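Asker: here you go, sequence then predicted model.
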Amino acid sequence: MVRFMVSLLVFLPGVVCKVTIVKCNIRDPLPILHKYYQSGDLSIGGIISQVHRFSNSIPFDKYPSYELVDDHVNFSPGWTYLASMELLSTQGGVIPNYNCGFQSHPVAAIGGPDICLHMSTILSIYKIPQLTYGSAPVVNKEDQAVFFQPMFPNGDHQHSGILQVLLHFRWTWIGVLSVNDDNGERFVHDVLPTFSHHGICFDFIERFPTVSFYIDFSNMMDESLKIYKVVMASTATVMVLYGEIETMMILKTFLQFSEVEDIPRKTKIWMMTAQMDFTSSSIDRYWNIGFLHGALSFAVHTKEVLGFWEFLQTRNPSSGEQDGFIKFFWEQAFICLFPKSEIHPQSEKTCTGEEKLEALPASVFEMSMTAHSYSIYNAAYVVAHALQSMQLHKSKQGWKEATAAGGRQNLQNQELWQINHFLRRVSFNNSAGEKIFFDENGELVAGFDIINWVMFPNQSFLRVKVGGIDPWAPPDNVFSIHEDSITWPSIFNQAQPLSLCNDNCYEGFSKKKKEREPFCCYDCLACPEGKISSQKDMDDCSQCLEDHYPNHRQDTCIPKGITFLSYEEPLGIVLASFALLFSFITALVIGIFIKHQETPIVKANNRDLTYALLVFLLLSFLCVFLFIGRPDTLMCLLRQPAFGIIFSVAVSCVLAKTVIVVLAFMATKPGSRKRKWVGKRTASSIVLSCSVTQTMICIVWLATSSPFPDVDMHSMTDEIILECNEGSVTMFYCVLGFMGFLAIVSFSVAFLARKLPDSFNEAKFIIFSMLVFCSVWLTFVPTYLSTKGKYMVAVEIFSILASSAGLLGCIFPPKCYIIVVKPELNNRQHLMKGKY
């Protein structure tokens, strides 16, 4: 039916424009019956698209009217030419190239995008401007293009808006249906590649069946069925439809296949371009158009025209005698008949003319002005303002001011084709309060609304504005969408629909492309150890910063904790407690030996070496505290050299005691020259030389590559280790190696002296102590290298405590037992008799 029911009387100073709208009727080719005429000083013609019907191909053995019996047809070129010629002829008759009476040619014509090219063939000859309310057609002739003025914004803004919607909802897997014409071809070849560059993939790209007047209906249905099968087999949820006015009718047609074919209809989200519109027809009340529920479409930005609703409420068949549409529309809309009706009887009901338009479902008639109707409304005012501008321009050039009647006559007698110059320069505010003007390229400066379709059981619907594209807004506001205002199909339970080739790769996973599939299709792989993905569908997992580590789900990075061997933790407390315990025992032994220093057992085997050994064992226990606590510069500089020198002195004391015992027994022969080596000088020399050697090693270490506080972020996954970097690992193992050398020499000498017959002989005890010492430090090396963090420090502390305790425990308990428990045995006689 007629997409708008509006009588346009355009009043400007000195000008009253009439709007003439015509529609073809094929049963009575001449004259055209369905038209609207409003008298005025100047006329604006209009050839407006309505509903469409198809017929089978025309047989040439019969008169065409026998077969083409439908009252509504698609505007074919022939009928468009006829309507165009009537606009140029006297009202009520068609005499080509003649104008009888006082009626002038229309100053401009308004047409739909599907018919304007054919309309232009006739009207461009007379230099009549043609305003189209849809997308600009592809005009091949320059002499015709100059007369086109689209009432439609730059289509690139709409294409950008479609892409923005797809990206906003993360719809990366879509199907595309485009109209089969030049505009559709440009959309597929020029626009869709930009979608791919932004990560959008296409499950299919198909063309709507070509719509023409003479078409094989059965062939069109076959093509539609093929498209329907492709759409329903698609795994994509979102279908982008790039079409024209008639495309909505094709969509409604082929979606009825679900009722006649054994093909289940899947719920799809239809995204339609602004060129498409819902074309009302009487058959729509019987067809299920619920598929539009939840659809999104673009529309040229509109505002509510004040008074339009009230105007529609006053419209009835008796309100306009020159309206050749309204009675015909009334009968089909309300399924009734007026007396002497021109159409075939479809109802026994008689039209009263008092029926209310607002009672009709929106699928039959909408009470709000649609985007296409809004464009037609603005087009009429663009022409009127251009006429006014032209009249003012002529006045400034010296035209004589006239009376109102004379002014009108002068305007009629002017060469009105000059209005083309003024059309693109108009700028005004329409009655809705919106500014209408064109840019330097002649394109309408306007944006697009994003519409959400809400369907109701009674075949009515609402178009809800949920966003828009405003190319002239600040960058952050060019695209807007209000998700909370969108009504999705019920199958999605009001959750945002997904349109993906496969499920998302969730956090902790990354995408891996599938072979021989579009790039939107991929598998999901878990992130490797040490990496995370914090968002869905990440192309690759990322490494955490050095001071962070992945959580167990590998979807976020957690700050690492700082760790070192401290006095607050159980391990530090245990080790410090043992160090204090052994230090106390060593101090106790020293006290016992000092108290009984004049007894034979204390004097035996060099009392000074015994004191030195006990003191350095005490220091070795105490040096453990250099390894516990937060590492700092002084601690790192002291702890390894101190440990190395102290242990070297202790082991050298043991070595000296063993050497002195061996030399003492070798010097018992009369006249032996070795007697002079038995004494304090030899013992002191051994201890001093060993100590100085180790000290020199440590000095070289400190001078060349000294230890320093360091941070280890890599050894432990979830901890930052505060440690002392040894500086030179080689020097560290040189210190340990020299200690090991002293221990081996001591063990060897003690082993040789193990059977010497003397109660003073400590060789057996030294053998065991060196066995413990060597075992501990040989085990230390692999254990130390296989541990990390504070546990490396704990291993070294344990080795210090164990080896020191081994020396203390293997050498001194027997002597302390005699001194404290068996003092009667602590005399020279018993020592000489070897009765320990």
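Answerer: In hand now; what should we look at?
Asker: going forward, measure contacts between C-alpha atoms and count neighbours the same way
Answerer: Noted.
Asker: could you say which helix or strand holds the nearest residue to Lys266 once chain neighbours are set aside?
Answerer: In this structure, Lys266 finds its nearest non-sequential neighbour in Met232, 5.9 Å apart by CA to CA, 6 or more residues apart in numbering. Using DSSP states H and E, Met232 sits in helix 217-233.
Asker: repeat that for Ser510.
Answerer: Per DSSP H and E: strand 509-513 holds Ser510.
Asker: how close does the residue nearest to Lys266 sit to Ser297?
Answerer: The span separating Met232 from Ser297 equals 20 Å under the rule CA to CA, to the nearest Å.
Asker: ditto for Ile215
Answerer: Taking CA to CA, one finds Ile215 at 29 Å from Ser297.
Asker: and the two? Which one has more around it.
Answerer: Legend: neighbour count by other CA atoms under 10 Å for Ile215 and Ser297, higher for Ser297 (24 against 15).
Asker: next up, a structure to set beside the first:
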Amino acid sequence: TSSSQILKKGWAFLHLLLVVSVTQAEELVCRRRGDPENPQLSKDGDIVLGGIFSFHSSWKDRQDTYMDKPLPLQCTSLNFRGFQYAQAMLFAIAEINNSTHILPGISLGYKIYDVCGSIARGVTVALASATGNEMVFVPSDVPCTRPVNVQALLGVTSSSPCMAISTVIGPFHIPLISHFATCACLSDKTKYPSFLRTIPSDYYQSRALAQLVKYFGWTWVGAIRTNDDYGNNGMAIFTDTAQQLGICLEYSVSVFRTDPPEKIQKTVDIIKASTSKVIVAFLSHMDMDVLIHELSRHNLTGYQWVGTEGWIFDFQTAAMDRHHILDGAIGLSIPKAHVSGMREFILDVKPLSSSSNELFTEFWETLFSCKLKNSKSSAENQTECTGHEDVTGVQNSFTDMSLMPIFYNVYKGVYAVAHALHNILSCNKTCNSNVQLDPLTILQHIRNIWFTTKEGDEVYFNENGDPAAKYEIINWQPTENGIVDFVAVGLHDASLPADKQLYLQKKFLVWTQNSNQVPLSVCSEKCQPGTRKVLQKGKPVCCYDCLRCAEGEISNITDSITCVRCDPEFWSNERRDACVKKEAEFLSYEEIMGALLTAASLFGTCMTAVVAFIFFRYRQTPIVRANNSELSFLLLFSLTLCFLCSLTFMGRPSEWSCMLRHTAFGITFVLCISCVLGKTIVVLMAFRATLPGSDVMKWFGPAQQKLSVLGFTLIQVIICILWLTISPPFPFKNFKEFKEKIILECALGSAVGFWAVLGYIGLLAMLCFILAFLARKLPDNFNEAKFITFSMLIFCAVWITFIPAYVSSPGKFSVAVEIFAILASSFGLLICIFIPKCYIILLKPEKNTKKSMMGKGAPKSF
């Protein structure tokens, strides 16, 4: 179709109600095209309001051949709710007409139409109410236009009809105020500029439903919606919000009351096959009734239903649930309301009988299941009724006032229009009836009104034409007589901060199958602290496995998606739900290994002291004097320091202990080896001095021996000073050696300094070993080089073995290896050099003589 044709068709659609005919005397006649639409209820007034309600819920199917003009829609299934809504509108109009405070001197009339639940009929009657059916004669030079017949439209219970009607009447700026159309899409003022409502938008209800589901920990739910704008848009918002809150839908299906039985059965099969135990039902009460009927046939109980205001507080739906499928249902409803006099007015059906005899007859016969005299009803086997029966004695949906909050919404809509008219007409004591009413002006004033009803509720509209969003949380609680009681157990106020919007009294809740325990509906059980969630491949995010956190990682909340690594000084406990401080490990005196090494060190010190005492006691004996007693005492002193320096390696490392242990070890061992080296040189020089003409001993006398020991030791002192100055050892926490422990050790600082100290000790030890080895064949009686050789052999073996053992030993064992090396080498020197002499001094005194020392013996091989 070309753009010009589209424009022509659009223009024809907007002017579908008006046609121009040329009659006699060049007079124009404006009349409505098509069959006239007459209101079911009407009353004249200075200002007329329109009403659109469904007095019937369906219509008879027909097969149009398009050969003849289609017959008017034939409505069926009387709907008492439509009558209640109409009565609420009439009650508000009656109050305003009797009031001296609002629209004084102005009477309101009404024209109320029946749409039978048909969207097409809703559009038709909306246009009819705006233009009327009367023919208007106008001069030839005047355009064929007429003023709007009604100043505002009220009613339309569902969202889809509202969308269609608003699209058509929007360009004319005729206000449409709905009491029950909740689709969030109607808040779009670019599409529906003249639409307003007295019930909150589903944008808030859908989000509130998602928060309610999250509150009870239901993360795995099913969803059923009405297959129209109300259900589809509402469920779309719920789904988006649910995903943000971590809720997953196992299934999402749509139903409609006119669906074939096979489709309804398929929905039931989906519910039966599901694993979720919570069903979110975004349904109108008529669709819910159809679904309940099918669920009852299969006796599908045990599901927790979460509902919207469309059915959650509908007495008719509760009455149909004879198998108690919906017991324990919870959902959102419009807050309870009480309007004085409204219940009595609704039950007074006189306006119905005075306005529409045909409609009243059908209503009365259906209400009392009887047949009036002169009735055209085809029903048989019914009792005859007079038309004066007592309505209050009937128990059905018409006398049920559970929908009073919705009736109150109709009431507030009428008053919103009245207050806008009051402001436009500048009403004080009387209204200025000469003001020309314009739909756009009325619409603008309605958008800006702010008033308080006689019940104390504030009424206003936001920029989208929506009221404030506030809901009661309703719980279906069965009573002893089998009737469901709608109990308010909480509130949801969207105007409050997010963390305060939902308020619930959990102790008053009753759940499905009359249980007091909150139902569980999850795809996977909660992951306890100490575990993390891992998604199952190909499944929603709510389906997961729980994996235990790795060593050194924890999770201390339920359903954690990650495990957090502990700080270096902490480690995970056995349950992996808390970080505990790592055990600090170091070689201490209290543990067995430390105690044994300490005992060995003290034993070596005592043993050295005993040897020193023996040597001091027998210092004048030949064997002591012949072996350079001054160097012997200095060697014993240095050995004492070697034994004691091992103690500095034990205990908690500190800055001073780290510097002391290595330097004390290096200096004392060099002092010790220097003394041994001095004794070895003395032995060699002594035998060389016996050669004829040799004066070598004058170059290595006692003073030179002391200076050599001092010189050798001074070199080590200088190395240690440089080490401590440039990069000294320091206490270090080793986190890498053991995951669950902290190894407290001394870092070397400068590795070059450490190996320089050890290297210098090794150099002296090797030099001493070589010299002692060269002197091994000297006569035994004068020769202690053999014992020095043995001691140096042990010393070098110990320290050569020490290097790989030290490098490979973990934690405190490396310190133990170093202490063991110190003690082993010290005991080797002490035992090899001094024990043989102590044996002679104590046990072989006959050999401790000058003659024995001066005796010549044949050299023995080593």
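Answerer: Now that the structure is in, tell me what you want to look at. What you are looking at is a predicted structure, and each value in this text was computed from that prediction instead of being measured.
Asker: the residue nearest to Lys266 of the first structure pairs with which position in the second structure?
Answerer: Matched to the second structure by TM-score structural alignment, Met232 of the first structure sits across from Lys272.
Asker: burial of its match, as a residue count?
Answerer: 13.
Asker: roughly how far does it sit from Trp723 of the second structure?
Answerer: Taking CA to CA, one finds Lys272 of the second structure at 81 Å from Trp723 of the second structure.
Asker: and Phe148 of the first structure, what pairs with it in the second structure?
Answerer: Using TM-score structural alignment, Phe148 of the first structure pairs with Phe195 in the second structure.
Asker: an error on my part: the question was meant for Val615 of the first structure.
Answerer: So, by TM-score structural alignment, Val615 of the first structure is matched to Phe637.
Asker: three-state assignment of its match?
Answerer: Under DSSP: H, G, I helix; E, B strand; the rest coil, Phe637 of the second structure falls in the helix class.
Asker: what of the one 4 residues further on?
Answerer: Assigned state for Leu641 of the second structure: helix (three-state reduction, three-state DSSP).
Asker: surely it meets Gly666?
Answerer: No. Between Leu641 of the second structure and Gly666 there is no contact under CA atoms under 8 Å: 10.9 Å.
Asker: of those two, who's got more company?
Answerer: Gly666 (26 against 21).
Asker: give me the element the residue mapped onto that one from the first structure is part of.
Answerer: Here Gly666 of the second structure is matched to Gly644 in the first structure, going by TM-score structural alignment. Element membership for Gly644 of the first structure (DSSP H and E) is helix 633-666.
Asker: what packs against that helix?
Answerer: Helix 633-666 of the first structure sits against helix 607-622, helix 680-705, strand 708-712, helix 729-752, helix 763-786, with contacts defined as 3 or more CA pairs under 8 Å, 6 or more residues apart in numbering; DSSP states H and E.
Asker: deepest-packed of the ones you listed, please.
Answerer: Among these, the stretch with the highest mean neighbour count (mean count of other CA atoms under 10 Å) is helix 607-622, at a mean of 21.
Asker: show me the contact partners of that helix.
Answerer: Identification of contacts with helix 607-622 of the first structure by CA atoms under 8 Å, 6 or more residues apart in numbering yields 579-580, 582-583, 586-587, 589-590, 597, 643, 646-647, 649-650, 653-654, 656-657, 683, 800-801, 804, 808.
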